[in-house]
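Novice: with the sequence up front, the predicted model follows.
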Amino acid sequence: MKLYVFIAVLVAAVVITDCSHTFLGTNVLRQQIFHRNVKYSSYLFQKRVEYLNFTVPNRFGYSSSIQGILAYDKLDSSASANVTAGGLGFNYLSLRMKSERGRGLSYDVYIFA
């Protein structure tokens, strides 16, 4: 009986953690400084790789470092979004988005300072 419970919990944990959304930092009491709906069509039998580059403008004053990043996959696919340069604590960000083979990309990207 204990073995069945252990296997059920393990399978549930694997299913729950299999998502392609990226959450870094915090958005609590932070100002949203960037939002973009990123959408690219698919390549036949290939993975699509795209980069989103962002630099915080000077108009936001002394808190010009990035405090939170949210990249939400609207297709609920196994695509991935990774920070390749900058990110939390920096004033710039390079976000690499890679799709599934033969599928497009559709992300909502939010950045908070």
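Specialist: Sure thing, it's come through.

Novice: please make it C-alpha for all contacts and neighbour counts, starting now.
Specialist: Fine.

Novice: quick check: end-to-end length of stretch 44-64?
Specialist: 40 Å (CA to CA, to the nearest Å).

Novice: what comes into contact with it?
Specialist: Under the contact criterion CA atoms under 8 Å, 6 or more residues apart in numbering, stretch 44-64 has outside partners 33, 42, 65-66, 91-105, 113.

Novice: list the buried residues of that stretch.
Specialist: 47, 48, 49, 55, 56, 64 (16 or more other CA atoms under 10 Å).

Novice: from those residues, pick the one nearest residue 10.
Specialist: residue 47 (29.9 Å; CA to CA).

Novice: and the closest one, how far from residue 24?
Specialist: From residue 47 to residue 24 the distance is 24 Å (CA to CA).

Novice: one more structure, for comparison:
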Amino acid sequence: MKLVALSACVLIFVCVAECKDLIVGTNLSNRLLWQQKVEYNAIPLKKRVKEEFYSDPGQQIIKGIIARDLDHDDSSVTITAGGVGSSFVNLRFKSERGSGLNYQVEIYA
């Protein structure tokens, strides 16, 4: 029984370590403000960079940001401005060389 539990913990750790998802704040009992799919086609031997900006017209405070990598590759996403505690956020997506971007972004208030 202990071996099975240990194997499950190692498997979960490996999956979490391999994912390039961005999860900041919480989405529990919060309202979905914005949802968008961010895509960018691949160009051989080039890294693709795309910036996505969200600003709430009602000035609601962001409580959670989730950006899921749908391709499960080595692309990355970072917050360059705003974020949790602000009413705006600027996300910067960067692909691996020769790969595209495919993310699902959700912002909660």
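Specialist: Received, thanks. All values reported here derive from a predicted model rather than from experimental measurement.

Novice: from residue 26 of the first structure, how far out is the counterpart of residue 83 of the second structure in the first structure?
Specialist: In the first structure, the residue paired with residue 83 of the second structure according to TM-score structural alignment is residue 87. According to CA to CA, residue 87 of the first structure and residue 26 of the first structure sit 12 Å apart.

Novice: for the first structure, which segments count as helices?
Specialist: All helices of the first structure, identified by DSSP state H, fall at 2-17.

Novice: against residue 29 of the second structure, how distant is residue 88 of the second structure?
Specialist: Distance from residue 88 of the second structure to residue 29 of the second structure, by CA to CA: 20 Å.

Novice: these two: who's more crowded?
Specialist: Comparing residue 88 of the second structure with residue 29 by neighbour count (other CA atoms under 10 Å), the higher total belongs to residue 88, at 19 against 8.

Novice: so that one makes contact with residue 80?
Specialist: No. Taking CA atoms under 8 Å as the definition, residue 88 of the second structure is not a contact partner of residue 80, at 10.9 Å.

Novice: middle-most residue in the second structure, spatially?
Specialist: Centroid-nearest residue in the second structure: residue 67, 2.0 Å away (criterion: CA atoms, centre = their mean).

Novice: which one in the first structure is aligned with that one?
Specialist: Residue 67 of the second structure maps onto residue 71 in the first structure, by TM-score structural alignment.
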